[in-house]
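> my questions are about this predicted structure, shown below with the sequence.
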Amino acid sequence: MNEVVLTPLLDALDIAGIAIFALTGALVAAREKQTFVTMAFFALVTGVGGGTVRDLLIDAPVFWMTDPWVAAACLATALIAWFTPTRWWEGRLLDIADGLGLTAYAVIGAAKALSYGVPPIPAVLMGIVTGTVGGIIRDVIAGRPSIIMRPELYVTAAALSATLAVAGELAELPRVWVWSVATAAGFTLRAAAIRWQIALPSYKDSANKSASE
């Protein structure tokens, strides 16, 4: 099947996700007092990492190799981070923005996977990969705890957006509405998790629990 045709909405979501993820990558390097080259590298890897892995898995052309604006957006974001104090970007506001990028990217990834003939459940997983892998690569390279190890809901928000996007496509609902609702639903969940520290129950070893009793 051919690649999903981007609407202005999906274009906007795509660029927003890339820019936000690129900013989080650049800020990691900025906090470590790295050079601009390192900041640009972190911006690029974080911005395109999830989409690159997705495209390789679904046997699609790697998206940023055919779109000259993607790398340019990452470089521009690194420049913004270079010329501004990190304190401007720290705190809950960046987490909220990251949540929007996460869920928008999850929708884009799921929609693109479906357009390449990927079955529904793997398509949902491709949406999750698209939204989360860039941040994971960033954290691994920086040698810090991965973003998916945060206590509040993160991957779950991406999963919700990807699932709704796939369900809407299978139901043959209008794509613009499906993508809008899917992004908004995942973002709302992520924002609520940040605001109220909502988390799924953690694993508890029953053997250790019995021993302690």
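Nice, thanks for sending it over. Just so it is clear, the model here is predicted, and its values are computed rather than measured. Residues are numbered from 1 along each chain as shown.
> alpha carbons only for contacts and neighbour counts from here, please
Will do.
> now do the contacts for residue 95.
For residue 95, the contacting residues are residue 194, by C-alpha atoms under 8 Å, 6 or more residues apart in numbering.
> what about it, which helix or strand?
helix 92-115 (DSSP states H and E).
> which stretches of this structure form helices?
For the chain, the helices identified by DSSP state H occupy 8-31, 36-57, 63-66, 68-82, 92-115, 120-142, 155-170, 175-196, 206-212, in order along the chain.
> adding distance to residue 148, write those helices out as a markdown table.
As requested, the helices of the chain are arranged in a markdown table below (distance: least, C-alpha to C-alpha, whole Å):
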| stretch | distance to residue 148 |
| --- | --- |
| helix 8-31 | 14 |
| helix 36-57 | 14 |
| helix 63-66 | 24 |
| helix 68-82 | 22 |
| helix 92-115 | 12 |
| helix 120-142 | 7 |
| helix 155-170 | 7 |
| helix 175-196 | 13 |
| helix 206-212 | 24 |
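> next, the one to line up against it:
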Amino acid sequence: MHLDIPLILDLAGCFFFAVSGSLLAVRKGFDLVGSVLLGSLVGLGGGVVRDFILNAGPPAAFSNPIYLAAPLLAALMVYLVVGGVQRVSRLVLMFDAGGLALFCITGSLKALEAGMNAAAAILLGVATAVGGGILRDITADQVPSVFDPKTMYAIPALLGSALATGLWYLGWLNLVTGTVVAVVVFALRMLALHFHWHAPLAARSWARPRFRRG
């Protein structure tokens, strides 16, 4: 039985991201329709951006109906399982990290299969990983995680995209090694949240000059 590894990882990433969107809808007090729409936006958004950049015809989210199952299943699961909002914020971050870990791999893999070079594949992997989250956060009226100076978001995606690209060139990228890369990205993202790791600010810290009176 042949396993379509890119499709498996893509659908798993869609589901994880969609759950993060539906959980955010719970935190924001949205209704069930809002949960489905926000989950669809984050779950499918990064892949749509990726497919448009690759100019590979209609995006997979629109040409393959199975992609629509991920946000619907995510919204239903959140509706039935989540009973309160006490731990929702933490769950949003966990499922978002899972989607980030998977999408940085599938974005790079699709770029490589389309004939793009390594640098372009890594960049597209990062864009795929962070694109849906940006759309989700803007729609939910909050600062996108990728622009949050208090934690690392794009750096784990960059690492995952680079590792996946390197493994692909070596001929070692498969379901097992891809899963290992995803676990590394997920762990780095969660460790960054726990220990408050962050990238340097856009400018070095500086002190305002003090002027003498008189």
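Cool, got the structure. Fair warning: this is a prediction, and the values are worked out from it, not measured in the lab.
> buried deepest among the helices of structure 1, which one?
Across these, the average number of neighbours (mean count of other C-alpha atoms under 10 Å) peaks for helix 92-115, which reaches a mean of 26.
> once aligned, what mean separation remains between it and structure 2?
Relative to structure 2, and after both are superposed, helix 92-115 of structure 1 has an average distance of 1.5 Å to its aligned residues, where the measure is mean C-alpha distance after the TM-score superposition for structure 1.
> and the residue most central in space within structure 1, what does it touch?
Most central residue of structure 1, judged by C-alpha distance to the mean C-alpha position with C-alpha atoms, centre = their mean, is residue 131 at 2.5 Å. Contact partners of residue 131 of structure 1, counting by C-alpha under 8 Å, 6+ apart, are 50-51, 101-106, 109, 158.
> which of those residues lies closest to residue 139 of structure 1?
Compare each of the contacts of residue 131 of structure 1 with residue 139 of structure 1 using C-alpha to C-alpha and the shortest gap goes to residue 50, at 13.1 Å.
> what's that closest one aligned with over in structure 2?
Under the alignment (TM-score structural alignment), residue 50 of structure 1 maps onto residue 46 of structure 2.
> that match and residue 126 touch, don't they?
No. Contact status for residue 46 of structure 2 versus residue 126: not in contact, 9.5 Å apart, counting by C-alpha atoms under 8 Å.
> show me what residue 36 of structure 2 lines up with in structure 1.
Matched by TM-score structural alignment, residue 36 of structure 2 corresponds to residue 40 in structure 1.
> how about that match: what's its closest non-neighbour residue?
Closest residue to residue 40 of structure 1 apart from its sequence neighbours, by C-alpha to C-alpha, 6 or more residues apart in numbering: residue 78 at 5.3 Å.
> map the one you found onto structure 2.
Looking across to structure 2 (by TM-score structural alignment), residue 78 of structure 1 lines up with residue 75.
> no further queries at this time; thank you.
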